[in-house]
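Chemist: This is a predicted model, with the sequence first.
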Amino acid sequence: MTALTSSPTRTPHRTYSRWASLVVLCAGALMTILDGTIVTVAMPAMQTDLGFSGAGLAWVVNAYLIPFGGLLLLAGRLGDLLGRKRMFTAGIAVFTVASVLCGLATSRGLLVAARALQGVGGAMASAVVLGMLVALFPEPREQARAIAVFSAVGAGGATLGTFLGGALTQALSWHWIFLINLPIGVVAWLAAVRVLSPEPGAGIRDGADYPGAALVTGALMLTVYVIVGSGDRGRTATLLQAALALALFVAFAVRQTRTERPLLRPRLFRSRLLTGANAVQILMVATMYGFQFIGALYIQRVLGFGELATGLAFLPAPVVIGVLMMTLSARTVGRFGAYPVLLTGLVLIAGGMALLSRARADGSYATDVLPPMLLLAAGFAAAMPPLTGLAMSGAPEEDAGLASGLFNTTQVVGGSLGLAALSTLAASRTGTLLARGAELVPATAEGYRLAFRVATGIAVAALVLAGAMLRPRNR
């Protein structure tokens, strides 16, 4: 009787704390998400300042992606064991310190090393966010709203990074794309310590599989390395490294079936929703990264936009994503269900990529870029929240951190795979046409069109896979 009468007085405080915690989680995640794209427009300035070669410049991105993608799964599991708040706050601290080192870098080696440290901090903070979010909002309708807010911040932040990178580089210098993280990181860390509720983990002795952790971390890092660096090495070296990564994955899988305390419990993959959602995400994110990076290159190299103008050209995407996710996503999922909303989003993404594949050498932003950009943004806004909800619904609460790390891992792998494959295709096609005597701009445009056509096929494959694996089963 006492519990029933006292409950209403405690509910407002708990509700406020949960939504305040969501703001903190979004702020922390936003830093790591922005950093994945903010360097894109600033890379030519870094190359001029520090004397990077063309191949060396790619490591400004690769040095971040490899530890980030490789450590997400391990960080997610350690969050379950040590406490997710502890892992999140430690990650924010490491990321902030590494950002300052990046901003102060005066040599190529220091910048690349600091970017790798950023990747470590980013993995620590990002891996546990979805697990904390699901624990904060167990009720389905509120959880859908929270996931929509988080997804809006993530998707909008990725595109906003392009704008901020151009604006800060042009107004100040490329150093400030990293130094801006210092005040944000300090505020986010202080807020996390104060607002987030402590979550005691299961304990490091309960489930710590150190050999398994070494195998899977090495396999993931090598996989991301193979993907992002495939254009810089010969076919033989790439195949050998891919074979070694596969062997490490096999050894890890065998160990997980035999050890008493597996890092990644095989039972997770018995969930059709979790497995299917992660597979769909790889294809969907590969498509969106094609738009994000190849689209920026098309705007700069074919349409002739400058750094700031390119950033401004991408602003409609985060606006559309943010508005749709915040106002419609949770409502549509609640009314129609996650499955049909996800399929609708994937149809819009495929349609947007198909339109983008018609972009011409003498095209314009208003006719060739903006309409498909709006379709892609609307499709991503519709697809990402239900896909996230389906993935996390397939994991038990005690494995929420691990499932969160897995979902973030497939996002990085999908993005890296899409970027490497599509940029290689575009460069190869452009090179072939130039060798035949074509002019630079038409040849470049045709290379990008080929990449967009392949991305359209990837989006269609994601739609087919989602239709097959994520369809609700009749009770």
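Modeler: Thanks, I have the structure now. Numbering: from 1, shown residues only.
Chemist: going forward, measure contacts between C-alpha atoms and count neighbours the same way
Modeler: Fine.
Chemist: Okay, helices next: where are they in the stretch 1-150 of the chain?
Modeler: Listed in chain order, the helices of the stretch 1-150 of the chain (DSSP state H, counting those that start in this stretch) span residues 2-37, 39-50, 54-57, 59-82, 84-104, 108-126, 129-136, 140-171.
Chemist: Now render the ones you listed as a markdown table, adding mean neighbour count and distance to Thr223.
Modeler: Output for the helices of the stretch 1-150 of the chain, formatted as a markdown table (neighbours: other C-alpha atoms under 10 Å; distance: least, C-alpha to C-alpha, whole Å):
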| stretch | mean neighbour count | distance to Thr223 |
| --- | --- | --- |
| helix 2-37 | 17 | 18 |
| helix 39-50 | 18 | 22 |
| helix 54-57 | 13 | 19 |
| helix 59-82 | 27 | 8 |
| helix 84-104 | 24 | 23 |
| helix 108-126 | 26 | 15 |
| helix 129-136 | 23 | 23 |
| helix 140-171 | 23 | 23 |
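Chemist: and the comparison structure, right after this:
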Amino acid sequence: MSSSTAPSGQSGTATAHRGAILTVILCVQLLSAIDITVMNMALPKIQHSLDVSPTALSWVLNAYTLAYGGFLLLGGRMGDILGSRKALMTGVALFTVASFAGGCAQETWWLLTARVFQGLGAALALPSTMALIVRTFTGQEERTKALGISVMASGIGSTGGLLLGGVLTDLASWRWVLFINVPIGIAVLALTPRLIARAEPQGGRFDGGGALLGTAGMSAVVYGFVHAADEGWSNTVTVGSFVLGFVLLCLLVRVESRHAQPILNLGLFTNRNRAGGFLVFVCSGGAMFGMFFFLTQFVQNVLDMNPIQAGLAFLPMSLGMIVVPRTLTPRLVKRYSPKTSMVTGLIMVAAGMVWLTRISASTGYFSGIMVPMLLAGAGVGLLNSPLAATILADVPPKEAGGASGALQTVGMIGGSIGTAVLVTVFGSAIRSHGGTATKSVLADSIATTCFGGLAFAVVGLLLVLLVIRTKKPGPAQQVTPQAARAA
């Protein structure tokens, strides 16, 4: 079917414009990935400019990831009800405006508020990209390849974000790491209506209460971890945050089990592979987000790299995330099984973490940092695309947006929790050295936090080994027009 004769419904359009839709998907995912890593490179400058405390600095990242993780479910449901194109464009528009506002920030609260709205915008846009992959690529092998390209886009975004953040922070200002999102967002908004036809809405209503309960509950839990880094585990506010978070999340489960159109379909978790896969994404997100956060501090504050050098230092990790999903992962999945690729990837991530537990103030970049980052990046490249394909397998088309939102939610929540847990470990390690953050103390404390990242990776590996069951894929399915329309 040619593009000129494609029906206005999304499924037919997905068939006619597969390459164009994948292009839009990559652009939106690049925008999101760049924004996460570009902020890592700007953290030291932001801390000095706005006088942010070391532990509160993590909220520059967590404000984004918490809003993103909390509202992804709403974004997925919005895509199902209103159509993927409308949800995507609404999210990108909000993200773009919030980026401009954040670049103008004069106070810490101003920047954190902008980061929250950036997270909300990304949450509205990103589930539609995953849903479009599910609906467009119906064969197992081709879907794995498309998801691999999606993972590759995240790797390119990580590379571009780190390098771009280093260049902009060093030569201009940390504010430009936010301003740079504006022209990218405008370009996406201009191209999307030309490449993706308007989808017919499926109807229904939003579960705003579920979204608010999920966001508030996870925010309370993560705040408890961050507060513990400053005040300890027995502090009244710390304990109160954990209790409040637990109560809100219990209410979320209760509300969703009775809601006619829940934002979180609890039935998604009844499938063994899907439930186990969600937990693995939490673990991998916890390991990798924390690793990014602390290694950024290490290369700049211990190795005395400037922002540009620090951005270049992360190229090995990003190279693994870019190349492996496109080359090695499909071959390993096809010859053996998705589980084999996942296990291999997590072993490589764990090996990288073990290596990093040995760093000290005398550790050089090439001898102690480059190789473990390459291992971890390649490991993520082997893990993510077959894991995502396993989670999204057999999801009904009408649930594609919700399932995609849930998938991305658990990854971002894992990243938030992982960063918070490792910040707690880091704060405790600093206090055990008397609270003076010399280069030696800083390096030893970062090495200690890598044991936490290792624990996340090991738990993820055990989950894959004991819970997830996959088979070697058969011959690639052919996508007929009828099958495409059904998707």
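Modeler: Ah, there it is. On a predicted model such as this, the values are computed, not experimentally measured, just so you know.
Chemist: quick one: TM-score?
Modeler: Superposed pair, TM-score by TM-score structural alignment, normalised by the length of structure 1: 0.91. Supporting alignment: 465 aligned residues with a C-alpha RMSD of 2.6 Å.
Chemist: Ala279 of structure 1: which of the helices of the stretch 1-150 of structure 1 is closest?
Modeler: Between Ala279 of structure 1 and the helices of the stretch 1-150 of structure 1, the shortest separation by C-alpha to C-alpha is 15.7 Å, and it involves helix 59-82.
Chemist: Give me the mean distance between that closest one and structure 2.
Modeler: Between helix 59-82 of structure 1 and its aligned partner residues in structure 2, the average distance after superposition works out to 1.9 Å, using mean C-alpha distance after the TM-score superposition for structure 1.
Chemist: What is that helix packed up against?
Modeler: helix 84-104, helix 108-126, helix 210-228, helix 400-435 (3 or more C-alpha pairs under 8 Å, 6 or more residues apart in numbering; DSSP states H and E).
Chemist: What's the match for Leu461 of structure 2 in structure 1?
Modeler: With the correspondence set by TM-score structural alignment, Leu461 of structure 2 lines up against Leu463 in structure 1.
Chemist: thinking again about what came up before, out of the helices of the stretch 1-150 of structure 1, which comes closest to Leu222 of structure 1?
Modeler: Leu222 of structure 1 lies closest to helix 59-82 among the helices of the stretch 1-150 of structure 1, at 7.7 Å (C-alpha to C-alpha).
Chemist: Between helix 2-37 and the closest one, find me the angle.
Modeler: Interaxial angle, helix 59-82 of structure 1 versus helix 2-37 (axes from the mean of the first three to the mean of the last three C-alpha atoms, to 10 degrees): 160 degrees.
Chemist: nearest residue to the most centrally placed residue in structure 2 other than its sequence neighbours?
Modeler: A centroid search over structure 2 (C-alpha atoms, centre = their mean) returns Met412, at 4.7 Å, as the residue closest to the centre. Excluding the flanking residues, the one nearest Met412 of structure 2 by C-alpha to C-alpha, 6 or more residues apart in numbering is Gly69, at 5.1 Å.
Chemist: quick one, what contacts the one you found?
Modeler: Under the criterion of C-alpha atoms under 8 Å, 6 or more residues apart in numbering, the contact list for Gly69 of structure 2 reads Gly119, Ala123, Thr215, Gln408, Thr409, Val410, Gly411, Met412, Ile413.
Chemist: Apply 7 Å and report the result again.
Modeler: Gly69 of structure 2 is in contact with Thr409, Met412, Ile413, counting by C-alpha atoms under 7 Å, 6 or more residues apart in numbering.
Chemist: what does Ala125 of structure 1 give?
Modeler: Residues touching Ala125 of structure 1, when contacts are defined by C-alpha under 7 Å, 6+ apart, comprise Met87, Phe88, Thr89, Gly91, Ile92.
Chemist: ok, back up a step: which among the helices and strands packed on helix 59-82 of structure 1 is found nearest to Phe305 of structure 1?
Modeler: For the helices and strands packed on helix 59-82 of structure 1, distance to Phe305 of structure 1 was read as C-alpha to C-alpha. The smallest value, 19.3 Å, belongs to helix 400-435.
Chemist: After the closest one, which helix or strand is next?
Modeler: Next helix or strand after helix 400-435 of structure 1 toward the C-terminus (DSSP states H and E): helix 440-469.
Chemist: Compare that next one with structure 2 and give me the mean distance after superposition.
Modeler: Mean deviation of helix 440-469 of structure 1 relative to structure 2 after superposition (mean C-alpha distance after the TM-score superposition for structure 1): 1.5 Å.
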